[in-house]
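S.K.: 3D model of this:
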Amino acid sequence: MSSHSFSAHASEEDIRNDSILIYVNGKLVPKEEAMVSVYDSGFMLGDGIWEGLRVYNGQIAFLEDHLDRLYESAKVLDIPLDMPRADLVKALYGTLEANNMVDDAHLRLMVSRGKKRKPFQDPKLTITKPTIVIIAEHSKPSQEVVDKGMSLFTVHVVRGQPNSQDPKLNSHSKLNCITALIQAQKAGADEALMLDPHGFVSTCNSTNFFIIRKGAVWTSSGKYCMNGITRQKVIDVCHANNIPVYEKDFSLFEVYGADEAFTTGTFGGPVPVINIDGRVIGDGVPGEGVMKIRQLYKQLASNLK
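M.R.: From the prediction side, this is the model:
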């Protein structure tokens, strides 16, 4: 295992985040005053959904894709998110403007079912509209993580069947992922690699997972993982640049013998992985394939208007 402690979400420290304004139900309030009720569904039950958003050159990358997923998730969970999409976009950009953020910024958009009158599960106990919170931070991904690469550990916690808790839902309920991460960190790794119920490689605890074998890019079938927007954009840039890419079932056998490996997520984009379960991947350093894909992805994300 690696001696360093990294994460796909590792960022540079920025003291400007001490004085940010946070959007809470239509109001921009100082960080110290940004609060929700202890009766809020998100706090009490993990009953909510969220999106992580990244800003490049003053634009929120792939915003329509993220909003599509948010509103669809709200429908799946029967959360009455009746805020028009245009108003939500205005709130997101208004939060960025209030904090003078145009680049190297990350937003977390959270929607819970709302405040309840009793501390129980029943959605009928909800007495307010959905709670909407937007946290925008100055957040530059750590270059050291990209330069050195991460280590992963395969955990016993699996990504389950969609009739248990559908892994495509970006819900506030992340205990299975947190449990997976704890096990990986206890084993000395940076993040967790999770299998699907059939023993095939699925995803990481907070990011999607890819390998490169003989110039071809592989990722899981997508049946048991968050269908990440960065994941899809990486698949798209591979297609657009004649890089073979496959969504398929594969096991740890193919992972340990891969030439390269990397994760994908909104915050860090493609991030190299150089060690999995104590096995050195490829040459043990970030490879040319993932670095090329990082460049292609950043070009796509940065050129959006």
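
S.K.: C-alpha from now on. contacts and neighbour counts both.
M.R.: Noted.

S.K.: show me the helices in this protein, by range?
M.R.: Taking DSSP state H, the helices of the chain run over residues 41-45, 63-76, 85-98, 143-148, 162-165, 175-186, 229-240, 252-256, 288-302.

S.K.: so who does the residue most central in space within the chain touch?
M.R.: Averaging the C-alpha coordinates of the chain gives a centre point, and the residue nearest to it by CA atoms, centre = their mean is G265 (4.8 Å). G265 makes contact with 8, 206-208, 228-231 under the criterion CA atoms under 8 Å, 6 or more residues apart in numbering.

S.K.: here's the other one to compare against:
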Amino acid sequence: MLVYLNGNFLSESEAKVPVSDRGFLLGDGLFETMRIYNGHVFKLNEHLRRLQRGCGLLEITIPEGVPGLKIRIYQLIQMNGLKDDGYIRVTVTRGAGGRGLDIRGCDTPTLLITSGEYRPYPDDLYRRGVEVVFSERENLRTNRDCDLKSTNFLNNILARLQSGKKDAFEVVMFNPHGYLSEGTITNIFFITPGTLCTPAPECGILRGITRETVLDICKKRNIPVREGLFRRHDLGKAEEVFITNSLMGVMPVSSIDGRTLRVGEVTGTIITAYRELIDEERRASGNSREDRPHKSETGCCPFRD
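M.R.: Below is the predicted model:
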């Protein structure tokens, strides 16, 4: 597979960043991971808008800008022949710098785009659900960080390592005030009678793109939603639970902290609606070239579904 690194398409073995890159040394960078469905990047604009907001907070300029980034993404998809299921990851770091935390002199950000084939989770998991456990390790994200998908995942890794249940599908964390926040790689939703509940951004969550998509689905289908502050005992009242991220989509939970749950009607409805939205967006992309580069922009034919 080829990658795109700082203006060049290279093989993975040729791609190198400086040893002084702050993304490598300090986790001083952001990333976005997206699913490719039949050559189309799902929710590309939403992911890049979040990346742009995050880079603005970090005072990092996205090399080539968002329009140029779109062109490079679809060039890479074409060059790697990803016509079916795949993933694409965009990583932006502050680039090379001197020792310490001072950002002065860090004038050239690093841009890395990688992609590959993606093997979806088995359909059986979406029918029977997965196991989720609670972490005793607190989530350290604050409410000001909801758009920062940082390259530093150390706290999340420790939450998984220290969960005591290494075979669990996901580990869910609470914030320092004891409120439910998020999983190590997912957002969490649960259904109480008549209402879909999910932690509010002020709980210290990543405002996930799939999370926002689920909220839009609920609004269009008149499913009542409550974004709020929830404690551990609130999940004890849940009739259904599911987790979300951009790679897995909407995944039902069959067990949380040892409590067995059913994969219920609301979860099934949202899974179906999410898949329909993927198909709708993919079909629409086949009729519009708005997000695809033209031949004059890429030097090659645009990728076609």
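
S.K.: just to revisit the earlier point, what about the counterpart of the residue nearest to the centre of structure 1 in structure 2, distance to P67 of structure 2?
M.R.: Structural correspondence for G265 of structure 1 with respect to structure 2 (TM-score structural alignment): N245. Shown here: N245 of structure 2 relative to P67 of structure 2, a distance of 24 Å by CA to CA, to the nearest Å.

S.K.: do R50 of structure 2 as well
M.R.: Distance of R50 of structure 2 to P67 of structure 2, computed by CA to CA: 14 Å.

S.K.: these two: who's more crowded?
M.R.: Per other CA atoms under 10 Å, whichever of R50 of structure 2 and P67 has more neighbours is R50, with 20 against 12.

S.K.: ok, the aligned partner of the more buried one in structure 1 - contacts?
M.R.: For R50 of structure 2, the aligned position in structure 1 is occupied by R69, per TM-score structural alignment. Residues near R69 of structure 1 by CA under 8 Å, 6+ apart: none.

S.K.: ok, and the contacts of G265 of structure 1 in structure 2?
M.R.: For the contacts of G265 of structure 1, the contacts that persist in structure 2 are 206-208, 228-231, with contact defined as both residues aligned by TM-score structural alignment, their matches' CA atoms under 8 Å.

S.K.: which residues sit in contact with the equivalent of G222 of structure 1 over in structure 2?
M.R.: Under the alignment defined by TM-score structural alignment, G222 of structure 1 corresponds to P201 in structure 2. Shown in contact with P201 of structure 2 (CA under 8 Å, 6+ apart): 143, 146, 207.

S.K.: again, but for N187 of structure 2
M.R.: N187 of structure 2 makes contacts with 181, 205-206, 208, 211, 243-245, as judged by CA under 8 Å, 6+ apart.

S.K.: can we see that at 7 Å?
M.R.: N187 of structure 2 is in contact with 208, 211, 243-245, counting by CA atoms under 7 Å, 6 or more residues apart in numbering.

S.K.: which of these fall within strands?
M.R.: Within those, residues falling in strands by DSSP state E are 243-245.

S.K.: identify the residue of structure 1 aligned to R259 of structure 2.
M.R.: In structure 1, the residue paired with R259 of structure 2 is R279, using TM-score structural alignment.

S.K.: that match: how many residues sit nearby?
M.R.: The tally of other residues near R279 of structure 1 (other CA under 10 Å) stands at 16.

S.K.: how much space between it and L81 of structure 1?
M.R.: Here R279 of structure 1 is placed at a distance of 46 Å from L81 of structure 1 (CA to CA).

S.K.: next: D147 of structure 1.
M.R.: Counting by CA to CA - D147 of structure 1 and L81 of structure 1 are separated by 41 Å.

S.K.: likewise G287 of structure 1?
M.R.: Between G287 of structure 1 and L81 of structure 1 the distance, using CA to CA, works out to 43 Å.

S.K.: over to A61 of structure 1?
M.R.: If you measure A61 of structure 1 against L81 of structure 1 using CA to CA, the figure is 22 Å.

S.K.: in stretch 161-179 of structure 1, which residues are buried?
M.R.: 166-173, 177 (16 or more other CA atoms under 10 Å).

S.K.: how far does it stretch from start to finish?
M.R.: 17 Å.

S.K.: stretch 54-66 of structure 2 now?
M.R.: Using CA to CA, the span of stretch 54-66 of structure 2 from its first residue to its last is 13 Å.

S.K.: counting neighbours, what do you get for the residue nearest to C106 of structure 2 when sequence neighbours are not counted?
M.R.: Once its chain neighbours are removed from consideration, C106 of structure 2 has its nearest residue in G97; the separation is 5.2 Å (CA to CA, 6 or more residues apart in numbering). Neighbour count of G97 of structure 2, defined by other CA under 10 Å: 21.

S.K.: one more: A284 of structure 2?
M.R.: Using other CA under 10 Å: A284 of structure 2 sits among 11 other residues.

S.K.: neighbours around the alignment partner in structure 2 of A180 of structure 1, how many?
M.R.: Using TM-score structural alignment, the equivalent of A180 of structure 1 in structure 2 is A159. For A159 of structure 2, the tally of surrounding residues (other CA under 10 Å) stands at 21.
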